[in-house]
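# model the following, please.
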Amino acid sequence: MHASHFLFSLALLLTPLCLISTTWLYSYPLWHGCRFPQPDSDWTPTSKAPFRLLALGDPQLEGDSSLPKPSFHSLPSLATIVHDARFAGSWSRRQYLLRAALSDYSRRLPKESWKWVRLQRKRLDLWGNDWYLAHIVRCLRWWTRPSHVSVLGDLLGSQWIGNEEFERRGRRFWERVFGGLGVVGEGIMGGAAGEEGQEGQEGRQWGGRVEVLGEDKSWENRVINIAGNHDIGYAGDLDEGRVERFERAFGKVNWDIWFTLPRTNISSPSSNTTLGDADNNDNNETDPPALRLIILNSMNLDTPALSHSLQTQTYSFLNHVISTSRPVTSKTHATILLTHIPLYKEPGICVDSPFFDFFDTGSGVKEQNMLSEHSSKGILEGIFGLSGNEGAEGQGLGRRGVVINGHDHEGCDVLHYFPRMGEEDGECAKWYEAPDSATATEGASCTSPSIPHIREITLRSMMGDFSGHAGFLSAWFDASLGEHGEWRLEFQTCGFGIQHWWWGVMLTSSEASQEVTWSRYHLEI
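Now for the predicted structure:
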């Protein structure tokens, strides 16, 4: 009786704690301020932005490569010992083999038992990590209702794993971490080649599809996956095989899509319309306000690369993006670039500083923290049209947009700006410092409309060691801005907490429920 009363009292003490902690566990987005920025200050369901991207960075699912080989047996099996003793011949020979086996077991068993315990602990850790990540995904989707979901690379933990292990981790990704969601369809990523003339088919292989924003609710159940170095490798070890298996499981590494606002007084464009027509301008009423989403494989932008054909494909995709963009003078469109490796920044801006390493054989890039200065400038000038030259098209102010990436697990939020000709070269500043302390010209903030600039967000990792962070990008069209209206892009982030919080709540809640059952059983007796 004393034991049962003690257990019941302990359960009474733990139950309120479990209720509170479990409530927090499943409603943490509410308490941690995980929400999408809104067009209006007062929250109502109708005030949600039409485009709401839930961005997640670097889950890095580990697997069997972090465990001993499944076929590895450090101790001889009992079947082997019995077999050897059976066919040993004489009884003395059998006794000798049995004594030797027992001696070997007694000497090695403590060490091998500890290895077995560590193996099981690692397997449990992998299992728990999957559900920790899944909890973040489920809670954030339920609480914030994103219109789109994206993972910014490093879906898996290693590019050097075999195909079987790759498939196992892929199943865990889709069935456990992102259960209920699926990959973007080939028809969306590859466009509709064959529905138009030969001239249009080349661009269609990259996507270029046009959809009315919000009409296809299936986007809420799709995951836009970006290829990272742990998925396909850096330029020096990125080959056709790794790209093919990634694309089969997670989608294409390079593609784009346009989302237009629903038309009211303007007839809707056909599905074959190409919005990036060089003849378009602000006064062309056939072009509705549009968001362009670009998924870029940045792993082989820098040289040297192992596969020149794959690098050529990436360059061709960039040329497609640039050649099919709306003019920089048009402010009724905005570009959202999703990639993995951050753009170049001077040391001290982010936690990571620029770092490059190359294979000794000269076959390519072995590791890099950021893109090279040359590649970064090409993206800013080519995709976004930024320039310090006031004589450039659109005075060099470029297109509205944002760059979102992963790779740097600590995260970084910066503003790239281009000082005017005669001033210092283009630099960047931390986003929260930019409006006040980072100036490009005397008395003018680098966020001034007269200074070419764009925001780059490197999202902190969603891994447990980095507190399970996620990003929330909202985009809406503000008709009151400019002559014809402009897109507004706002971003914020939040974290869940280290993985130990998840483990603690789950274990405590489970233990408390068992103690209540056990105590009731003994009290009834």
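
# could you use CA atoms for every contact and neighbour count after this?
Will do.

# what helix or strand does residue 128 sit in?
Using DSSP states H and E, the element containing residue 128 is helix 91-144.

# residue 149 too?
Using DSSP H and E, residue 149 maps to strand 148-151.

# from the middle of its chain, how far away would the helix or strand just after that strand be?
Counting by DSSP H and E, the next helix or strand C-terminal to strand 148-151 is helix 163-172. Centre-to-centre, helix 163-172 and its host chain are 18 Å apart (Cα atoms, centre = their mean, to the nearest Å).

# and residue 229, how many residues sit next to it?
Applying other Cα atoms under 10 Å, we find 27 residues neighbouring residue 229.

# how about the contacts made by it?
Residue 229 is in contact with 153-154, 159, 299, counting by Cα atoms under 8 Å, 6 or more residues apart in numbering.

# Throw those into TSV and include neighbour count and distance to residue 396, thanks.
Formatted as TSV, the contacts of residue 229 follow (neighbours: other Cα atoms under 10 Å; distance: Cα to Cα, whole Å):
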residue	neighbour count	distance to residue 396
153	28	31
154	26	34
159	19	40
299	27	28
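
# of all these, which comes closest to residue 183?
Among the contacts of residue 229, residue 153 lies closest to residue 183 (Cα to Cα), at 14.1 Å.

# so who does that closest one touch?
Neighbour list for residue 153: 57-58, 225-231, 339-340, 406-407 [criterion: Cα under 8 Å, 6+ apart].

# gap between residue 416 and residue 10?
Distance, residue 416 to residue 10, by Cα to Cα, to the nearest Å: 57 Å.

# now do the helices in the protein.
2-31, 78-86, 91-144, 163-172, 186-189, 198-204, 229-232, 240-250, 308-323, 373-382, 434-437, 499-524 (DSSP state H).

# and those: which comes nearest residue 257?
Closest approach to residue 257 among these is made by helix 186-189 (7.6 Å; Cα to Cα).

# from the contact counts, what lies against that closest one?
Helix 186-189 makes packing contacts with strand 207-212, strand 255-260 when contacts are defined by 3 or more Cα pairs under 8 Å, 6 or more residues apart in numbering; DSSP states H and E.

# and the helix holding residue 128, what does it pack against?
Under the contact definition 3+ Cα pairs under 8 Å, 6+ apart, helix 91-144 sits against helix 2-31, helix 78-86, helix 499-524.

# if we use 7 Å, what do you get?
helix 2-31 (3 or more Cα pairs under 7 Å, 6 or more residues apart in numbering; DSSP states H and E).

# for the helix it packs on, buried residues please.
By neighbour count on 16 or more other Cα atoms under 10 Å, the buried set for helix 2-31 is 4, 7-8, 11, 14-15, 17-18, 21-22, 25-26, 28-29.

# same question, stretch 135-146
135-137, 139-141, 144-146.

# cool, and stretch 397-412?
Buried, per 16+ other Cα under 10 Å, within stretch 397-412: 397-409, 411-412.

# pull the most distant pair out of these.
Taking Cα to Cα, the two most distant members of the buried residues of stretch 397-412 are 397 and 409; they sit 30.7 Å apart.

# for the comparison step, fold the sequence that follows:
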Amino acid sequence: RSLLPFCILATLYLYLYPFFHRCEFPAPKYDGQHNISSSQVAPFRLLALGDPQIEGDTSLPDPNDPIFPSLVSFRENVGNDGLALAARVSAYGLLTEDVPRLLEAMRKRIDLFGNDFYLAHIYRTLHWWTRPSHVTVLGDLLGSQWIDDGEFAKRGWRFWNRVFKGGERVGPESIKTEEEPEILGQNSEWARRFINVAGNHDIGYAGDIDEDRITRFERLFGPVNWEVSFRHPNTTLSTDTGTHPSLRIIILNSMNLDTPALTESLQEDTYTFVNNAITSSAPVEDRTTFTLLLTHIPLHKEAGICVDAPFFDYFPDDQGGGIMEQNHIAYDTGKGLLEGIFGLSGNPDAAARGLGRNGLILTGHDHEGCDVYHYHPRDGEKWEASRWADAANLTADRDLPGVREITLRSMMGQYGGYAGLVSVWFDEGRGEWRSEAQMCRLGIQHVWWAVHIFDLITV
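Model (predicted):
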């Protein structure tokens, strides 16, 4: 009974943690006479989640192995060593190896079960509290690309029926391009549709991606390369050029952007998609289109800016020699995305002085998270990156080409159960879209466990 007040307060915190942490979508800000009440919500509100990495059977003992291996050889040992010695050997193995292994397996099973509900609590609570218009998971939905199809299906079932219950896979009928955009906010189904990004633990890196992995991912979670466009909900809003503001979301499979790749045809598919996205983009002079790039691997930046430094590792030549692991996409690859998809350039003689298209990049992969501003100095020869917190002078320079990249900190318990709340709105005073983001954390998984254990004890 003495625990009751504590349990009530702890439970209130756990189930209302967005309130206590002031987690909300950033309110739109407008220039000049278009400044209105901060209570207005942005028309595009993205709940962004990073790297849940749902684990499964591969982290548990082989179910075909004996529960007590020390007893398996007991009969044979009796014949060789006598009953007394065989009993001592088996008892020692039972107490020092078998039982601890069994208890650890039981703990791991409980941990996996609880982890599903911990992740589910983050999604369910934030979705209820913040009311997003859209949801994305930025890769590494599952914990390993090496699992067989049966285990992949099991984890997929847990993804849709336990962790993100109520969510829906994006199908072809949901995808509307710039030629046929839908009105932003008109279809409430988008609040339940999951914009899933493929990560290395879902399909592998370039050196081990194959057709089968792509097929099973797309069957359960949606396309690896696709885009969707939305028009601003205010149908009377138009610009001096007569165009209507639109929001373009590009979902890019960055897992095989770099070389060498195991399956070149899949890499060609990705680059065909990228090239089509570039050629179908609005002119760089048009600030009424906002481009949101969702992908898994972050863009290149120098060591020390984020926790993960640039890193590449490769399979041996006898295994294809392809990319086995990478922290960032290569500099030249990222340069191509910045200059192609966003139309940015350090050349002041380029169209629109190289200022490019308005937009934002969201990535995963680096579990620690990072927030940077990619920019090209007018007197420099290459792209650079600065931490967003230190980039105020850079972003204030209206003649400096650049774009923000937010790498979501993982929602896994050991990283604090983070989520991103991203608002995008059209500022009529500026004649362009604007964006802002806030991070929200629940706390390590032990908080979730402790509250429920104390609640059970008290009840």
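
# what's the TM-score here?
Overlay of the two chains. TM-score (TM-score structural alignment, normalised by the length of the second structure): 0.92; 449 aligned residues with a Cα RMSD of 2.5 Å.

# about what we covered before: generate a ChimeraX selection restricted to the buried entries among the contacts of residue 153 of the first structure.
Buried residues among the contacts of residue 153 of the first structure (16+ other Cα under 10 Å), as a ChimeraX selection:
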select :57,58,225,226,227,228,229,230,231,339,340,406,407
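
# residues near the nearest residue to residue 86 of the first structure once chain neighbours are set aside, how many?
Spatial nearest neighbour of residue 86 of the first structure, excluding adjacent residues (Cα to Cα, 6 or more residues apart in numbering): residue 94 at 7.4 Å. Neighbours of residue 94 of the first structure under the rule other Cα under 10 Å: 18.

# residue 44 of the second structure maps to what in the first structure?
Under the alignment (TM-score structural alignment), residue 44 of the second structure pairs with residue 51 in the first structure.

# distance check, its match against residue 257 of the first structure.
To residue 257 of the first structure, residue 51 of the first structure is 13 Å away according to Cα to Cα.

# and which of the buried residues of stretch 397-412 of the first structure is nearest to residue 516 of the first structure?
Closest to residue 516 of the first structure out of those is residue 409 (41.6 Å), distances taken as Cα to Cα.

# who's in contact with the equivalent of that closest one over in the second structure?
Counting by TM-score structural alignment, residue 409 of the first structure corresponds to residue 367 in the second structure. Shown in contact with residue 367 of the second structure (Cα atoms under 7 Å, 6 or more residues apart in numbering): 409-410.

# and the contacts of stretch 416-423 of the second structure?
24-26, 42, 44-49, 408-411, 435-444.

# same question, stretch 423-440 of the first structure
Residues outside stretch 423-440 of the first structure that contact it (Cα under 7 Å, 6+ apart) are 345, 349, 413-419, 445-447.

# chain center to it, what's the gap?
So, by Cα atoms, centre = their mean, the centroid of stretch 423-440 of the first structure is 27 Å from its chain's centroid.

# give the buried residues for that stretch.
So, applying 16+ other Cα under 10 Å, buried residues of stretch 423-440 of the first structure: 426-431, 434-435, 438-440.

# can you tell me which of those residues are in strands?
427-430, 439-440 (DSSP state E).

# which among these gets closest to residue 391 of the first structure?
Checking those against residue 391 of the first structure by Cα to Cα gives residue 440 as the nearest, at 17.7 Å.

# so what corresponds to that closest one in the second structure?
Matched by TM-score structural alignment, residue 440 of the first structure corresponds to no residue in the second structure.

# ok, residue 427 of the first structure next?
Aligned partner of residue 427 of the first structure by TM-score structural alignment: residue 384.

# next: residue 478 of the first structure.
Correspondence of residue 478 of the first structure to the second structure, assessed by TM-score structural alignment: residue 427.

# can you tell me how far its match sits from residue 268 of the second structure?
According to Cα to Cα, residue 427 of the second structure and residue 268 of the second structure sit 38 Å apart.

# so the two - more neighbours on which side?
residue 427 (19 against 13).

# next, work out how far apart that one and residue 282 of the second structure are.
Separation of residue 427 of the second structure from residue 282 of the second structure (Cα to Cα): 18 Å.

# wait, residue 204 of the first structure sits on residue 189?
No. Using Cα atoms under 7 Å, residue 204 of the first structure is not in contact with residue 189; the gap is 9.0 Å.

# just checking, residue 499 of the first structure touches residue 462?
No. Residue 499 of the first structure is beyond contact range of residue 462, at 10.2 Å (criterion: Cα under 7 Å).

# and those two? Which one has more around it.
Remark: of residue 499 of the first structure and residue 462, residue 462 carries more neighbours, 28 against 19, as counted by other Cα under 10 Å.

# which residues touch that one?
Residue 462 of the first structure makes contact with 56-59, 468-470 under the criterion Cα under 7 Å, 6+ apart.

# try 6 Å
57, 59, 468-469 (Cα atoms under 6 Å, 6 or more residues apart in numbering).

# most neighbours among the residues you listed, which one is it?
Counting neighbours by other Cα under 10 Å, the top entry in these is residue 57, with 30 neighbours.

# now the residue mapped onto residue 296 of the second structure from the first structure: how far from residue 521 of the first structure?
Taking TM-score structural alignment, residue 296 of the second structure has residue 340 as its aligned residue in the first structure. Separation of residue 340 of the first structure from residue 521 of the first structure (Cα to Cα): 55 Å.

# could you do residue 390 of the first structure as well?
Distance from residue 390 of the first structure to residue 521 of the first structure, by Cα to Cα: 81 Å.

# please apply the same query to residue 133 of the first structure.
Distance from residue 133 of the first structure to residue 521 of the first structure, counting by Cα to Cα: 36 Å.

# these two - which one has more neighbours?
A count of neighbours by other Cα under 10 Å puts residue 133 above the other of residue 133 of the first structure and residue 521, at 21 against 11.

# which position in the second structure pairs with that one?
By TM-score structural alignment, residue 133 of the first structure lines up with residue 119.

# which ones are touching the nearest residue to its match once chain neighbours are set aside?
Counting by Cα to Cα, 6+ apart, residue 119 of the second structure lies nearest to residue 163, which is 5.9 Å off, once chain neighbours are set aside. With contact set as Cα under 6 Å, 6+ apart, residue 163 of the second structure has these partners: 116, 119-120.

# which position in the first structure pairs with residue 163 of the second structure?
Under the alignment (TM-score structural alignment), residue 163 of the second structure maps onto residue 177 of the first structure.
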